[in-house]
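# sequence unavailable; structure follows:
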């Protein structure tokens, strides 16, 4: 039981890290895309 609980908690931590990583990655990607696209469309 304890091993399963520990494994589940580890999985939750990995999922949380993935969610945080992808959320920050999407924010940075969108920010860069906007900074690159706006000047091109503005001109």
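Looks like it came in fine. Just so it is clear, the model here is predicted, and its values are computed rather than measured.
# for the rest of this, base every contact and every neighbour count on C-alpha atoms.
Fine.
# where along the chain do the helices fall?
For the chain, the helices defined by DSSP state H occupy 2-42.
# quick check: the most centrally placed residue in it vs residue 32, distance?
For the chain, the residue nearest the mean C-alpha position is residue 22 (1.4 Å; C-alpha atoms, centre = their mean). To residue 32, residue 22 is 15 Å away according to C-alpha to C-alpha, to the nearest Å.
# now residue 5
40 Å.
# ok, residue 4 next?
Distance, residue 4 to residue 32, by C-alpha to C-alpha: 42 Å.
# kindly report the same for residue 23.
For residue 23 relative to residue 32 (C-alpha to C-alpha), the value is 14 Å.
# got it, and residue 14?
From residue 14 to residue 32 the distance is 27 Å (C-alpha to C-alpha).
# second structure for comparison follows:
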């Protein structure tokens, strides 16, 4: 699932470049939260 999100994120980066900055930040934050809860 994470890999799918990553590829979608890359596709979004190429198609909607202005929008990506906030989207990538949110994705990294969620990823960090998942790592924190995984422990």
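Yep, it's here. Please read these numbers as outputs of a predicted model, since none were measured by experiment.
# drop the TM-score for these two in here.
For this chain pair, the superposition-based TM-score is 0.53 by TM-score structural alignment, normalised by the length of structure 2; 23 aligned residues with a C-alpha RMSD of 1.0 Å.
# what is the helix or strand where residue 7 of structure 2 lies packed up against?
Per DSSP states H and E, residue 7 of structure 2 falls inside helix 2-15. Using 3 or more C-alpha pairs under 8 Å, 6 or more residues apart in numbering; DSSP states H and E, the elements in contact with helix 2-15 of structure 2 are helix 17-38.
# in the helix it packs on, which residues are buried?
Of all the residues in helix 17-38 of structure 2, those buried under the rule 16 or more other C-alpha atoms under 10 Å are 20, 24, 27.
# show me what the second one aligns to in structure 1.
Mapped onto structure 1 by TM-score structural alignment, residue 24 of structure 2 lines up with residue 9.
# list the contacts for that match?
Counting by C-alpha atoms under 8 Å, 6 or more residues apart in numbering, residue 9 of structure 1 touches no other residue.
# one more: residue 7 of structure 2?
Listed by C-alpha under 8 Å, 6+ apart, residue 7 of structure 2 has no contact partners.
# so how far is residue 38 of structure 2 from it?
Residue 7 of structure 2 is 22 Å from residue 38 of structure 2, where distance means C-alpha to C-alpha.
# go on, residue 19 of structure 2?
Residue 19 of structure 2 is 29 Å from residue 38 of structure 2, by C-alpha to C-alpha.
# same question, residue 30 of structure 2
From residue 30 of structure 2 to residue 38 of structure 2 the distance is 12 Å (C-alpha to C-alpha).
# before we move on, what about residue 3 of structure 2?
Between residue 3 of structure 2 and residue 38 of structure 2 the distance is 17 Å, computed by C-alpha to C-alpha.
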